[in-house]
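Visitor: show me the folded form of this:
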Amino acid sequence: MQRQRMTSSPIEPRSRVNLRRLADEVGVHPSTVSRALDPTKRHLVADDVADRITTAARQLGYRPNPVAASLRTRRSTLVGVLVPDITNPVFSPIISGIAEILGAEGYSTIVADAGTEFGPRMALIDELIARRVDGLVLATVSRDDPMLEHCLAEGVHVVLVNRADDSDRASSVVSDDVAGMRVAVEHLYQLGHRVIGHLAGPSTLSTGHLRRVGFEQAMQDHGLAVPPAAIVEAASYDRDEGERATARLLQAYPGLTAIAAANDLLALGAYKALAARGLRCPADVSVVGHNDMPLVDMVEPPLTTIRIGPRDMGRDAARLLLERMTGSALPIRRIVLAPDLVFRASTAAPRG
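Guide: Down below sits the predicted model:
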C-alpha cells in the first residue's frame, strides 16, 4: 500500500497594517493618524476624528512600529530604570510609581538590576543609551559617581531616586534622610533608651551618609554618648550584612539597649544576630528600621520603622523626568519627602 505523503503549505503571515493604510481607511493624512495615536499629541486632533482613528486601528489590528517611529521622531518612548538590587522590596513601589506616571504619557520602562559593580553598571548604561532611551531614572548612584557624569556627557536626561548626588548635577527625589534618623532616635529616647547603636549604610551612598549624620545629631541633641563603637557601617544594604554588622556592634558596644538601622533589611539582619545570641527583641534590644518596605509588618515582631513613601518617590521622579524629556528648561531640583515613624512591636521601653 502506497503511503500518501502529506505536505502543508506555509502559513502566510498577516500583512502588517501601516500608518498610511490606516490613514487611507479613515480618510485623513498619515500625520493626523500619528498625532491621534500619540498620547502626548492626541489633544491636537478633534475628538471625533481621534475616536474614528483609534477604532479603525483596533479593528484592523494596527500596531505601531517603534523602530520606525524612533527614527522619524528621534524619540523611542523608552525610559531606563536602574536599581541596585531588584530583590530589595523597597524598589518595587518606586518602580511601580515610575511606570504609572510614564505609562500614562505613552512611555514604556525598561527595568535593569544593575548590581553593585561599577563595570557592569556602566555596560548597562551604554546598552540603554544605544537603545536610544529618552531618559534614565537611577537608584544606583553614589554621592560622587562617574556613571552620572558619563550619562550627562552623553546628553541623556537623568533623574535620581532614593539617591542624591553631592554636587546636585541631576534632579533627584529623596526622603529627608537626616530627619528620618532623628525621628528614629527621638522615638527610642522617649521610650527611655540611652545606650543606642547605629547600623549605618554604606557611606558612599547619600542614604548611608545622611542617615548617619541624622543619628549623630539626634544623639548629641540629647547629650548621649556616641563612641566609635556605637556605629558600625554595613558594606551593603542586605540582611546578611545586617546580621554581620549587628554581631560586630554587640561585641564592640556591650550594654546597648536599642539599635537604629539605616534600612529595613539591615534591621531584619539584626533580628537574626540577636536571636543567635539568645537576645529577644524588644525585651532585650529594641530595633528600628528605615523605609517601611512591604511585609515588615508581617515579621515577628512587626518592625518599627521610618516610612519614606517609595511610590510617591517614583511618581515624583517620573514627573521630573517628563519635564526634562519634553524640553522644559527648569533648574535642577531636589524633591525631599518628609518621613514618618511607624510604631510597631519591635521597640519598647528598656528593662529596668
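Visitor: use CA for all of it now, contacts and neighbours both
Guide: Noted.
Visitor: for the stretch 51-200 of the chain, what spans make up the helices?
Guide: In the stretch 51-200 of the chain, the helices defined using DSSP state H, counting those that start in this stretch lie at 66-73, 91-104, 118-130, 146-153, 177-191.
Visitor: er, the stretch 201-350 of the chain actually
Guide: Counting by DSSP H, counting those that start in this stretch, the stretch 201-350 of the chain forms helices over residues 206-221, 239-252, 264-276, 310-325, given from the N-terminal end onward.
Visitor: could you also give me the structure for this next sequence, so I can compare it with the first?
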Amino acid sequence: MVTIYDIAKKTGFSVTTVSKAINNYPDVSEKTKKAILQAVDEMKYLPNSSARTLTTKKSWTIGVVFVEPLGIGMKHPFFNEVIESFKQCVEVFEYDLLFASRNLQNRHKSYLEHFRYRGVDGIVVVCSDVEDSQAQELMNASIPCVVIDLNSQSSSVVFSDNLGGSKLAVEYLHSLGHKRIAHIAGHETTFAGQQRLEGYRANMKELSLEVPEDYIVSGEYFSQEGGYEAMKKLLQLKDLPTAIYAAGDSLAIGAIEAIQEKGWSVPNDFSIIGFDDISLAKHMSPRLTTIRQQTDLIGQRAGELLLKQINEKRKIIEQIQIPVKLMIRDSCKNVD
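Guide: As a prediction, the model looks like this:
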C-alpha cells in the first residue's frame, strides 16, 4: 500500500510538506501543492481517514443544506449545477459532502444542531428565502459557513448579479422596440425575486418607460405553474404588454405555455425573456432568450471561500457577486 513516505520520496519534498499539501494547509505554495497532488493521484494514494482525522482534528466532511419551498430537492436545476461545481472544488482536497435530510425539522432538530453532532468542518447553504430561520441560524453561528443565493452581513455569501441581469433583460427588450414590458416576479420573500423586481423597476424608470401596477404579477416560487398562472392574468389586461421579463426560466416556460394555449405565438405576438439559463432553455421551442447564471463559478467560489475559512480556522464574512450574461435566442423579436 502506498504511504505518505512514498509520496515524499517520489516528489522530493519532506513528509511534513506532503502532509500539509494533502491537508490543504495555506503555507504550501500552489506549485508545490499541485506537484504533490499529482503524485498522489498517479500513485493512487489513499490516506487512512481515522488517522487523518486524529492528525488534523478535522472530519473532512462538509454539510450541505438546500432550503426551497417547492419540494424539488436535488432535482432542482440551480441546486444540482451549483452543488456539482462546489463538489468538484472541495473533493480535490478529499472532502466528503453530507446532505441534510429535509425530515430533520419534523424531529425538532435544527440543521445547525445536526451538523454539530456530525462534526462537520463547514457548511454550504443554498437558500433564496430571506425569512428562513434555519438559514439565519446557520449564518449567525460560529462554524465556517458560506451561503449561496442570499446576501448577508453575518456570513460569507455568493450570489449572482440579479440587478445587473434585470438591466440586461429590460435594455435588450427596449432595444427591440418594446415599451410595454411586464414582469413576472419571483416570490417577495426570496432574495432573487426581490433583486430582480428592483432591477426591473429601476431600469424601466431609467428608460422612462411606464410600469402600470397590473404589469407586475407574482409567479410565486419560480415554478412553471406560477409562470403559467401569472401570464393568464397578464393576458386578461385591456392594454396588453408586448414583452414579458420573467424572473426565472421556469416562470418563462409557464408563461409561454399560457400564451400558446390561447392561440398566440412567441415571439410573434409576445417576446419573452427569462433568467437562469437552465439546460432546457436552449432545447425548447422557441429557444428561450435568458440571463445566464454562471452556476459553475458560483459553486467554485463558494467552495474556495469555505475552504479558506476551514483552513484558517476562523469565520470570514465576505460577499462575492458573480456576473451574469445575456443569452440571445429565439423568444424575442423586434416590434414596429
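Visitor: just to revisit the earlier point, out of the helices of the stretch 51-200 of structure 1, which is the most enclosed?
Guide: Mean neighbours per residue, mean count of other CA atoms under 10 Å, is largest over the helices of the stretch 51-200 of structure 1 for helix 177-191, with a mean of 22.
Visitor: mind giving me the packing neighbours of that one?
Guide: Using 3 or more CA pairs under 8 Å, 6 or more residues apart in numbering; DSSP states H and E as the contact criterion, the elements in contact with helix 177-191 of structure 1 are helix 206-221, strand 258-261, strand 305-307, strand 340-342.
Visitor: and that helix with helix 206-221, angle?
Guide: Here helix 177-191 of structure 1 runs at 40 degrees with respect to helix 206-221, directions being taken by axes from the mean of the first three to the mean of the last three CA atoms, to 10 degrees.
Visitor: residues in structure 2 aligned with helix 177-191 of structure 1?
Guide: Counting by TM-score structural alignment, helix 177-191 of structure 1 pairs with residues 162-176 of structure 2.
Visitor: counting neighbours, what do you get for the alignment partner in structure 2 of Ile231 of structure 1?
Guide: Taking TM-score structural alignment as the alignment basis, one finds that Ile231 of structure 1 is matched in structure 2 by Ile216. Neighbour count of Ile216 of structure 2, defined by other CA atoms under 10 Å: 21.
Visitor: chain neighbours aside, what residue packs nearest to Ile216 of structure 2?
Guide: For Ile216 of structure 2, ignoring the flanking residues on the chain, the nearest one in space by CA to CA, 6 or more residues apart in numbering is His183 at 4.9 Å.
Visitor: got a list of what that neighbour touches?
Guide: Neighbouring residues of His183 of structure 2 by CA atoms under 8 Å, 6 or more residues apart in numbering: Leu197, Tyr200, Tyr215, Ile216, Val217, Ile244, Tyr245, Ala246, Ala247.
Visitor: and the residues you listed, which are buried?
Guide: Neighbour-count burial within those applies to Leu197, Tyr200, Tyr215, Ile216, Val217, Ile244, Tyr245, Ala246, Ala247; the criterion is 16 or more other CA atoms under 10 Å.
Visitor: tell me how far the second one lies from Leu150 of structure 2.
Guide: Put plainly, it is Tyr200 of structure 2. 19 Å (CA to CA, to the nearest Å).
Visitor: swap in the third one?
Guide: To Leu150 of structure 2, Tyr215 of structure 2 is 26 Å away according to CA to CA.
Visitor: what sits against the closest residue to Glu220 of structure 2 other than its chain neighbours?
Guide: Distances taken as CA to CA, 6+ apart put His187 closest to Glu220 of structure 2, at 4.4 Å, once the chain neighbours are dropped. The contact partners of His187 of structure 2, taken as CA under 8 Å, 6+ apart, are Gly193, Gln194, Ser218, Gly219, Glu220, Tyr221, Phe222.
Visitor: which residue in structure 2 lines up with Leu279 of structure 1?
Guide: In structure 2, the residue matched to Leu279 of structure 1 (TM-score structural alignment) is Trp264.
Visitor: re the thing from before, just give me the closest of the buried ones among the contacts of His183 of structure 2 to Thr17 of structure 2.
Guide: Set against Thr17 of structure 2, the nearest of these by CA to CA is Ala247 (49.0 Å).
Visitor: what is the equivalent residue in structure 1 for that closest one?
Guide: Alignment note (TM-score structural alignment): Ala247 of structure 2 maps to Ala262 of structure 1.
Visitor: could you find the closest non-adjacent residue to Arg239 of structure 1?
Guide: Among residues not flanking Arg239 of structure 1 along the chain, Gly269 sits closest, at 4.3 Å (CA to CA, 6+ apart).
Visitor: how near is the one you found to Gly255 of structure 1?
Guide: As it turns out, when the distance is counted by CA to CA, Gly269 of structure 1 lies 19 Å from Gly255 of structure 1.
Visitor: neighbour-wise, which of these two wins?
Guide: Neighbours per residue (other CA under 10 Å) separate Gly269 of structure 1 from Gly255, with Gly269 holding more: 22 against 13.
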